[in-house]
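Participant: Compute the structure for the input listed below.
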Amino acid sequence: MPLITTVLTIALYALLILVFVRAALSWFSPHPTSEWQRLVFRATEPMLAPVRRWVPPVSGLDLSPLVVTMAIIFVIAAIRSIG
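Facilitator: Presented below is the predicted three-dimensional model:
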């Protein structure tokens, strides 16, 4: 795999981990109090906020992390098929 696709894939996996951490933090600690929690929220909110406007909560459950996760996995698969 060329270097650019490898770097892009690693960055997308890191982003995927951040989305998972964000989802877990919203279940256990909805209001970020520590600096690393605020960092995770600031890193993921630009992706989640637009999705949240289009996908309404289902029974109070925010589905935006699921939609963003599926999109990231789709992009990773596309990059792997190209590279």
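Participant: Could you use CA atoms for every contact and neighbour count after this?
Facilitator: Noted.
Participant: So for this structure, the centremost residue is which one?
Facilitator: Residue closest to the mean C-alpha point of the chain, counted by C-alpha atoms, centre = their mean, is Val19 at 3.2 Å.
Participant: Report the buried residues of the strand or helix carrying it.
Facilitator: Taking DSSP states H and E as the definition, Val19 sits inside helix 3-28. The neighbour-count check on helix 3-28 (16 or more other C-alpha atoms under 10 Å) flags 9, 12-13, 15-16, 18-20, 22-23, 25 as buried.
Participant: if I look at the residue nearest to the centre of the chain, how far off is Pro2?
Facilitator: Applying C-alpha to C-alpha, to the nearest Å, the value for Val19 to Pro2 is 26 Å.
Participant: Sequence B follows; please return its structure for comparison with A:
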Amino acid sequence: METLLAILSVFSYYSRPALFAAACVVAVACALSWATRTRRVSPFTPLGRFARERIDPFLRPVEAPVLNAGGSPTTIPWWGLAAFIVLGILAQSLLGYVIGILDMTMRGLSSGPRGAVRAVVQLIFAILQIALMIRVLSSWFGSLARARWLRWTYTITEPLLAPLRQVVPSLGPFDITPLILYYLLQFVGAFIVRSI
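Facilitator: Predicted coordinates:
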């Protein structure tokens, strides 16, 4: 377990500059695609053909939602860059969260039976919070919300969200019960851990 934590810490340390370098490359590629789409670079030159053949296929997952929302086709590269940056930040945050959970679990398990019980309780609450975050983030993308490999998040969070939805009034199209549940899990988890 200690070696896994060390490997993840090293990976997290070196993945930040790697993600920044990748974001710079993606920014240049998106700028080239934008220049081709706005005809600042002719689509029939070798550079324009390269953009259409090699860069635009990577932007197709972003294209449909942008166009369906009424966006301009020329802004698709910038939306792709924004999606890359946001996903990179989320991946780094999730990795840091996992490293923190593993570190907390290791320290708890090495401090006797009481520490082991604390570690298990903290781990259960952390898994519930991660599932809640994944559920909310996947709901922002229609196809991800129905993905088979994400159903476990709905399975373990819906029994907690359903009673809250009956108590908390809706705010128009916004469902704030996941946010309330997230903070409730933090509060209850900290209270239980302190009482052990």
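Participant: And the residue nearest to the centre of the first structure? What does it align with in the second structure?
Facilitator: Matched to the second structure by TM-score structural alignment, Val19 of the first structure sits across from Leu132.
Participant: Could you do Val67 of the first structure as well?
Facilitator: Matched to the second structure by TM-score structural alignment, Val67 of the first structure sits across from Ile180.
Participant: Might you report the residue contacts of that match?
Facilitator: Applying C-alpha atoms under 8 Å, 6 or more residues apart in numbering to Ile180 of the second structure gives no contacts.
Participant: With the first structure overlaid, how far apart is the helix or strand hosting it on average?
Facilitator: Assigned by DSSP H and E, Ile180 of the second structure belongs to helix 177-195. Compared with the first structure after the fit, helix 177-195 of the second structure shows a mean deviation of 1.4 Å (mean C-alpha distance after the TM-score superposition for the first structure).
Participant: Show me what counts as buried in that helix.
Facilitator: Residues of helix 177-195 of the second structure classed as buried by neighbour count (16+ other C-alpha under 10 Å): 177-178, 181-182, 185, 189, 193.
Participant: among these, which two are most distant?
Facilitator: Across the buried residues of helix 177-195 of the second structure, no pair lies farther apart than Thr177 and Val193, at 23.6 Å, counting by C-alpha to C-alpha.
Participant: Grab the nearest non-local neighbour of Glu2 of the second structure.
Facilitator: Closest residue to Glu2 of the second structure apart from its sequence neighbours, by C-alpha to C-alpha, 6 or more residues apart in numbering: Met106 at 7.8 Å.
Participant: ok, that neighbour to Gly100 of the second structure distance?
Facilitator: From Met106 of the second structure over to Gly100 of the second structure (counting by C-alpha to C-alpha), the distance is 10 Å.
Participant: Check Ala35 of the second structure too.
Facilitator: Using C-alpha to C-alpha, we find Ala35 of the second structure at a distance of 42 Å from Gly100 of the second structure.
Participant: So which of these two has more stuff around it?
Facilitator: Comparing Ala35 of the second structure with Gly100 by other C-alpha atoms under 10 Å, the one with more neighbours is Ala35, at 18 against 14.
Participant: ok, and for the host helix or strand of the more buried one, which residues are buried?
Facilitator: If you go by DSSP H and E, Ala35 of the second structure is part of helix 2-37. Residues of helix 2-37 of the second structure classed as buried by neighbour count (16+ other C-alpha under 10 Å): 5, 8-9, 12, 19, 23, 26-27, 29-37.
Participant: Off-centre distance for it?
Facilitator: In terms of C-alpha atoms, centre = their mean, to the nearest Å, the centre of helix 2-37 of the second structure is found 15 Å from the chain centre.
Participant: Likewise for stretch 156-175 of the second structure?
Facilitator: Stretch 156-175 of the second structure has its C-alpha centroid displaced from the chain centroid by 22 Å (C-alpha atoms, centre = their mean).
Participant: and if you look at stretch 48-67 of the second structure?
Facilitator: Mean C-alpha position of stretch 48-67 of the second structure versus that of the full chain (C-alpha atoms, centre = their mean) differs by 22 Å.
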